[in-house]
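Peer 1: After the sequence you'll find the predicted model.
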Amino acid sequence: MNEIARIGTGPQSDNLQETMPHNIEAEQQLLGAILTNNEIYDRVASIIGAQHFFDPVHGRIFETAEARIRKNAIASPVTLKAFLEDDPGLAELGGPTYLVNLAGASISSFAARDYAQLIYDLAIRRELMGIGRNIADKAASIDVASEPKEQIVEAEQQLYALGEQGQSDSGFQSFLKAVTDAVNVANAAYQRDGGLAGVSTGLSDLDKKLGGLHRSDLLILAGRPSMGKTSLATNVAFNIAKAYKKGKTPDGIEGAVNGGVVGFYSLEMSAEQLAARILSEASEVPSERIRRGDMTEEEFRRFVNAAKELEACPLYIDDTPALPISQLAARARRLKRTHGLDALFVDYLQLVRPATAKDSRVNEVSEITQGLKAIAKELDIPVVALSQLSRQVENREDKRPQLSDLRESGSIEQDADVVMFVFREEYYKEREKPGDHELDKMATWQQEMENLHGKAEVIIGKQRHGPIGSVDLSFEGQFTRFGNLAKTWQSSGDTDF
């Protein structure tokens, strides 16, 4: 026992490293227990990961054992020898013999969780010490380019990551872990109804094209005024929140197994106006009647009943105007810590302020889109940001928007994983109404209006993980509601556009 403890502390030669909180013996004994009885891994997997071990060799041993156990293969000193015999760190500790010594020094199974918790707590303390030193060093270094407010936001971001994931800076990860995560995502999609890898939008045709809203993705939803981009965003946000169901996720933690908790930044409309739109959709009472209070008794009853049903809906609205991107990120982190967060909506991108003033609007928008993408990756959620389009759409005969129509399109197009455009041809056709004396043109116009009525199109102009194309949706303007378009001619399978 004394020999193995001495060998285990050997690699840590730096004085600072030696003073960091750690317990090599606890790491050795827990690893020994796992190599002796693989079932112990299941008891500690929810507490620690390879990154929590102080000795990097111990981390690699744990990671290799974890990979084998997850494949229902045996992890023992004999089976791990083939994977680790060329490991230079293990060679310093005595090579494969060290694995045998670990198994010989194992603890009893009932103490495994206590040892795992101790290793995790010590890892958190080391991370906290690192963050504290970093904060102190940056605060002591008086630099014009580093504002105190920015340092506070950065510190909050690091502390959030530490609280959520048990580490403040992930750095490089092994390809083994990346492959395992990819397989887990694919398995979750395979097990889920409809085969969606992401959160369902509640619109089946759109889900087929996107595969749902994927974690860590930035999705841009753009359109000209009156196209209905805010309506579509609120519809999708409401659908996700309405479908929310909590339970055990495939990775064994508590979370959303269906739908999700939604955060909605409404920088243009007030929270009350946004809620009225959602209630209009849920109660099927025209939004203008809700606004005027001009409802029949039956409509008012439906409105009140819908409001009662939606009270527990996990949809959180922040209508603070002109939020800086740093504040937007900080509030999103806080929401995830307090209530959970599975999808974030921003209405709309051009109303978000950069953290610091830039010399050009293009640079400001670039900082905002990069910030939104960073939020998506950090919180591991889809971020849907609405965006305006430039007026050049109106100058073309074909009013369908395209990527070049995005305002400050370079950064938006580059940073986004998905770019979608809302297009309602009915809106433009309505403005082409001929005079009453032009009977032939009027008849043609009426026929075209009838064909276009209640229809909308979502054009996917960019998708990093899938095909581009168009999705037809229904649109009920009086309820500001998008829905699936019934197509009797279309088969149940997916359609190529």
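Peer 2: Yep, that arrived.
Peer 1: For the rest of this, base every contact and every neighbour count on C-alpha atoms.
Peer 2: OK.
Peer 1: shouldn't L210 be in contact with G466?
Peer 2: Yes - at 6.9 Å, L210 and G466 qualify as touching, with contact defined as C-alpha atoms under 8 Å.
Peer 1: Of the two, which one has the most company?
Peer 2: Taking neighbours as other C-alpha atoms under 10 Å, L210 and G466 compare with L210 leading, 22 against 13.
Peer 1: how near is that one to E457?
Peer 2: From L210 across to E457, the span is 15 Å (C-alpha to C-alpha, to the nearest Å).
Peer 1: A357 belongs to a strand?
Peer 2: No - looking at A357 with DSSP: H, G, I helix; E, B strand; the rest coil, it is coil, so not inside a strand.
Peer 1: Find the helix or strand that the residue nearest to it when sequence neighbours are not counted is a member of.
Peer 2: Nearest residue to A357, sequence neighbours excluded (C-alpha to C-alpha, 6 or more residues apart in numbering): E364, at 7.3 Å. Per DSSP states H and E: E364 is located in helix 361-379.
Peer 1: which helices and strands sit right next to the helix or strand just after that helix?
Peer 2: Next along the chain after helix 361-379, taking DSSP H and E as the criterion, comes strand 383-388. Applying 3 or more C-alpha pairs under 8 Å, 6 or more residues apart in numbering; DSSP states H and E, one finds that strand 383-388 contacts strand 218-223, helix 229-242, strand 343-347, helix 361-379.
Peer 1: Could you list which residues are in contact with the residue nearest to the spatial centre of the chain?
Peer 2: Geometric centre of the chain, nearest residue: I381, 0.8 Å, by C-alpha atoms, centre = their mean. By C-alpha atoms under 8 Å, 6 or more residues apart in numbering, the contact list for I381 reads H214, R215, S216, D217, L341, D342, A343, L344.
Peer 1: Check it against this one:
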Amino acid sequence: MSVSELEPGDREFERTPPHDIPAEQGVLGGMLLSQDAIAEVIEVLRTADFYRPAHQIIYDAVLDLYGRGDPADAVTIAGELTKRGEIARVGGAPYLHTLISSVPTAANAGYYARIVRERSVLRKLVETGTRIVQMGYNADGADADEILDRAQAEVFAIAEKRSGEDYVPLSEIMPGALDEIEAIGSRGGQMVGVPTGFADLDALTNGLHPGQMIVVAARPAMGKALGLSTLVPTPEGWTTMGALEVGDEVLDADGRPTRVVAATEVMHGRPCHEVEFSDGEIVVADALHQWRTSVAGVTAVRTTEEIAATLDEVHVIDGPDGRVTKIVDVRPVASVPVRCIQVDNTDHLYLVGRSRVPTHNSTLALDFARAASIRHGLTSAFFSLEMGRNEITMRLLSAEARVALHAMRSGTMQDEDWTRLARRMSEVAEAPLFIDDSPNMSMMEIRAKARRLKQQHDLRLVVIDYLQLMTSGKRVESRQVEVSEFSRSLKLLAKELQVPVIALSQLNRGPEQRTDKKPMVSDLRESGSIEQDADMVILLHREDAYEKESPRAGEADLIVAKHRNGPTATVTVAFQGHYSRFVDMAQ
């Protein structure tokens, strides 16, 4: 069958790939005429952007001579190609003079280069489209979401102006690495990566670097008595306290299924209070609810009303395994239906609430995002699978304006609080910080959104709160396998977008079995691969959360337990829970 006999649909595949030979000649001719043109063109084009192989060879020779500091003109390039045995492949020395004569001036080289680049992008798009079509036809039962994700990655690579080559010789990598070393030296010790907002941590890490996966981990907060609208995580997803029935499963303190064995009737019309703990947890309880607290070493049962009347004293609740929590505020709220459940694990604890599982490492991650976006104008994305966008915004405003978070929540802000808030509102609102609180986000959705933010807003930091709340929606061998896949995917996302990715994670109860209560990397919950994939692991530890008389009250340790590109150390910061933030220690 001749070409003329092909059906219209078949002719589409017989088309010559997009290219512009005169523009390629104009680029090379300008480079042979002017060193300045070479400097301009190399910022735009790579060797593979040329369609004609002879032009790729000439371009490589020009770059080699220019890189050595030698002149690159028709005579020197002819000599270089002769030495390489490639002069005949480009059409001989006369063709080099033809290139020069094809351009009236070297000043147009940059314009021609952009035309060549556009044609190169179109060729890559055609090639990518062909591969995507093949993916669709050759799926063979593969997951459609995975194929879609691969297709998105292929198109994103074009948008990022990357070469289609998967491998690069060391000779091509070396100049870029040396340039980076020189650039670091020329900064005079100034930070290279995305700042964390903590001076000692930045000094240790030199900021958070592109391609890094950083894991921030802490123990989860836990709750008992709650209002009916409180969200409760279960093995099947989210439910509410009001919807739970005897026999249902919730998650215990370590995230494992535990069964509800008893539940009170719903209680209406009772005077209610919000009880706020030192770890940020807030529990709604009625006025007569009983608490076993310790005051000045004396343990007794006290009602919510009694605690509210004696807040000038320090009320401490001893949790399981020596965990200590202080009551920092009790404030009246409008009456809500309340209820309690009992579960069948030994400590009778279960995880609750979007904004309360976990609390401390969410605060630290928000501090990182604040430092990047509000203080330094770098675009960051905060993907929250547990806190709502309004809760996150309130915490940001509390931290930035130094207005107590509980005053915002309870409507008790004073005039000076409103003044401080007004001063910071504009800067916070204009910060390039994007918050996504979409429920049940999958890894594919997070990657797609991050790619779009990278393309449209020059994304510099990604925060995911938190790893154990992610779901794939697929049947997997075990939860550990699923979390391992998420961990690996986040590392690949960091490399693909060339941004640091912070993943919040939970610790198991290992720290509470130790005398000093300090966490270790081995305490990371559900997956040892989190440690393997992470470039940096930061473990959060507060001594006063376990020891009520600790002389280090108000201090927190950021334990850099793993640092692939540098030393490990412990950085001490101050915890200001009422402002929902960590800050540098006063010098």
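Peer 2: Okay, I see it. Bear in mind that the values here come from a model prediction, so they are computed numbers and not experimental data.
Peer 1: in the helix holding E364 of the first structure, what's buried?
Peer 2: By neighbour count on 16 or more other C-alpha atoms under 10 Å, the buried set for helix 361-379 of the first structure is 362, 364-377, 379.
Peer 1: what does stretch 573-585 of the second structure give?
Peer 2: Judged by neighbour count using 16+ other C-alpha under 10 Å, the buried positions of stretch 573-585 of the second structure are V573, A574, F575, Q576, G577, H578, Y579, S580, R581, F582, V583, D584.
Peer 1: repeat for stretch 505-516 of the second structure
Peer 2: Buried, per 16+ other C-alpha under 10 Å, within stretch 505-516 of the second structure: S505, Q506, L507, N508, R509, G510, P511, E512.
Peer 1: Could you tell me where it falls in the first structure?
Peer 2: Under TM-score structural alignment, the match for stretch 505-516 of the second structure in the first structure covers residues 387-398.
Peer 1: ok, now stretch 432-445 of the second structure?
Peer 2: With TM-score structural alignment as the criterion, stretch 432-445 of the second structure aligns to 314-327.
Peer 1: For the matching stretch, list every residue counted as buried.
Peer 2: Using 16+ other C-alpha under 10 Å as the test for burial, stretch 314-327 of the first structure gives P314, L315, Y316, I317, D318, D319, L323, I325, S326, Q327.
Peer 1: quick one: contacts of it?
Peer 2: Applying C-alpha under 8 Å, 6+ apart, the contact partners of stretch 314-327 of the first structure are 150, 153, 237-238, 241-242, 244, 260-271, 351-355, 368, 371-372.
Peer 1: Filter those down to the buried ones.
Peer 2: If you count burial by 16+ other C-alpha under 10 Å, the buried members of these come out as 237-238, 241-242, 244, 260-268, 270-271, 351-355, 368, 371-372.
Peer 1: The residue nearest to A357 of the first structure -> the second structure?
Peer 2: Correspondence of E364 of the first structure to the second structure, assessed by TM-score structural alignment: E482.
Peer 1: my read: that match touches S472, true?
Peer 2: Yes - counting by C-alpha under 8 Å, E482 of the second structure touches S472, with 7.4 Å between them.
Peer 1: What are the boundaries of the strands in the stretch 251-400 of the second structure?
Peer 2: Remark: strands assigned in the stretch 251-400 of the second structure by DSSP state E, counting those that start in this stretch are 257-263, 272-277, 282-286, 290-295, 298-303, 315-318, 324-333, 338-339, 341-343, 380-384.
Peer 1: In the first structure, which residues correspond to the last one?
Peer 2: Correspondence between strand 380-384 of the second structure and the first structure is established over residues 262-266, with TM-score structural alignment as the criterion.
Peer 1: Mean per-residue distance, the helix holding E364 of the first structure versus the second structure.
Peer 2: With mean C-alpha distance after the TM-score superposition for the first structure, helix 361-379 of the first structure departs from the second structure by a mean of 1.3 Å once superposed.
Peer 1: tilt between that helix and strand 383-388?
Peer 2: Counting by axes from the mean of the first three to the mean of the last three C-alpha atoms, to 10 degrees, helix 361-379 of the first structure lies at 160 degrees to strand 383-388.
Peer 1: Contacts for helix 361-379 of the first structure, please.
Peer 2: Here helix 361-379 of the first structure makes contact (C-alpha under 8 Å, 6+ apart) with 161, 215-218, 325-326, 329, 333, 336, 349-350, 352-354, 357-358, 382-383, 408, 411-412, 415-416.
Peer 1: cool, and stretch 545-558 of the second structure?
Peer 2: Contacts for stretch 545-558 of the second structure (C-alpha under 8 Å, 6+ apart): 278-279, 316, 322-326, 517, 538-544, 570-576.
Peer 1: Going by neighbour count, list what's buried in that stretch.
Peer 2: Neighbour counts using 16+ other C-alpha under 10 Å place A545, Y546, E547, K548, G554, E555, A556, D557, L558 of stretch 545-558 of the second structure among the buried residues.
Peer 1: to the chain's geometric centre, what's the distance from stretch 386-401 of the first structure?
Peer 2: Its chain's C-alpha centre and that of stretch 386-401 of the first structure lie 29 Å apart, by C-alpha atoms, centre = their mean, to the nearest Å.
Peer 1: Please read the previous query as pertaining to stretch 375-388 of the first structure.
Peer 2: What separates the centre of stretch 375-388 of the first structure from the centre of its chain is 6 Å, taken as C-alpha atoms, centre = their mean.
Peer 1: now stretch 418-435 of the second structure
Peer 2: Using C-alpha atoms, centre = their mean, the mean C-alpha position of stretch 418-435 of the second structure is found 22 Å from that of the whole chain.
Peer 1: and stretch 200-216 of the first structure, which stretch of the second structure?
Peer 2: Residue span in the second structure matched to stretch 200-216 of the first structure, by TM-score structural alignment: 195-211.
Peer 1: Identify all contacting residues around the matching stretch.
Peer 2: By C-alpha under 8 Å, 6+ apart, stretch 195-211 of the second structure touches 191-194, 367-372, 460, 491, 493-501, 566-567, 569, 571, 573, 583-584.
Peer 1: How about F482 of the first structure, nearest residue that isn't a chain neighbour?
Peer 2: F482 of the first structure's closest residue in space is F475 (C-alpha to C-alpha, 6+ apart), at 4.5 Å.
Peer 1: Repeat that for I4 of the first structure.
Peer 2: Leaving out its chain neighbours, the residue that sits closest to I4 of the first structure by C-alpha to C-alpha, 6+ apart is N101, at 7.0 Å.
Peer 1: And for Y348 of the first structure?
Peer 2: Of all residues not flanking Y348 of the first structure in the chain, L386 sits nearest, at 4.6 Å (C-alpha to C-alpha, 6+ apart).
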